[in-house]
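Participant: Just to be clear, the model below is a prediction. Sequence and coordinates:
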Amino acid sequence: MVCPFDRAQDVEQRQRDQAISAVLARARPSGPSRTHCKDCDDEIPAARQAFGGIERCLPCQSLVEKKDLR
């Protein structure tokens, strides 16, 4: 008999793997990054700009992504 906790962990791991795969499958921005956030106009750190195609500072990008999940 399978333990219900083991089954729950398997389901949770499968859902986590699917969520990670979905995020990695999204198109990633490319091209030059902005030096200042397009929403709040704060400076975007050089380390973040190095990823390419960055348009928002981290706090603003987090807000946008949270809205997309709803």
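Facilitator: Yep, it's here.
Participant: make it CA atoms for all contacts and neighbour counts henceforth
Facilitator: OK.
Participant: Kindly indicate whether Arg14 is helix, strand or coil.
Facilitator: When classified by DSSP: H, G, I helix; E, B strand; the rest coil, Arg14 comes out as helix.
Participant: Next up, a structure to set beside the first:
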Amino acid sequence: MATGWARDGAVQDQIDATVDDAVRRARAKLASGPSRRDCEECGETIPEARRQAIPGVRYCVACQAELDEAEQGRSAYNRRGSKDSQLR
């Protein structure tokens, strides 16, 4: 329930906008276009099943897992704001 000068539903509008922005950012990160036959990182062949399952795939499973872990580490660092707290 909004109070003060905010109109009814303003808080829900802010929540909806935040969710919409998060969805847009996630979709922008998705690969698109033709899939690569070889991993962009290590050069290994990307299996046909993976290329068909994930349109626009650029990395083999192992390299994608490493990239995902690195991304999660950067996110944790940004949330905590301290390199030391990331190592604990």
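Facilitator: Thanks, I have the structure now. Computed from a predicted structure; not experimentally measured.
Participant: Just the helices from the second structure, written as ranges.
Facilitator: Using DSSP state H, the helices of the second structure run over 10-29, 48-53, 61-80, 83-87.
Participant: so which of the ones you listed gets nearest Ser35 of the second structure?
Facilitator: Closest approach to Ser35 of the second structure among the helices of the second structure is made by helix 48-53 (5.7 Å; C-alpha to C-alpha).
Participant: So for the closest one, what gets flagged as buried?
Facilitator: Of the residues in helix 48-53 of the second structure, Arg51 count as buried by neighbour count, 16 or more other C-alpha atoms under 10 Å.
Participant: contacts for it?
Facilitator: Ser35, Arg36, Arg37, Val57 (C-alpha atoms under 8 Å, 6 or more residues apart in numbering).
Participant: what does stretch 67-82 of the second structure give?
Facilitator: Stretch 67-82 of the second structure has contacts (C-alpha under 8 Å, 6+ apart) with Lys83, Ser85, Gln86.
Participant: Work out the gap between that stretch and the centre of the chain.
Facilitator: 12 Å (C-alpha atoms, centre = their mean, to the nearest Å).
Participant: rewinding a little: kindly indicate the member of the contacts of stretch 67-82 of the second structure with the most neighbours.
Facilitator: Of all the contacts of stretch 67-82 of the second structure, Gln86 has the most neighbours under the rule other C-alpha atoms under 10 Å, reaching 15 neighbours.
Participant: Contacts only, for that residue.
Facilitator: Shown in contact with Gln86 of the second structure (C-alpha under 8 Å, 6+ apart): Gly73, Ala76, Tyr77, Arg80.
Participant: aligned partner of it in the first structure?
Facilitator: In the first structure, nothing lines up with Gln86 of the second structure, judged by TM-score structural alignment.
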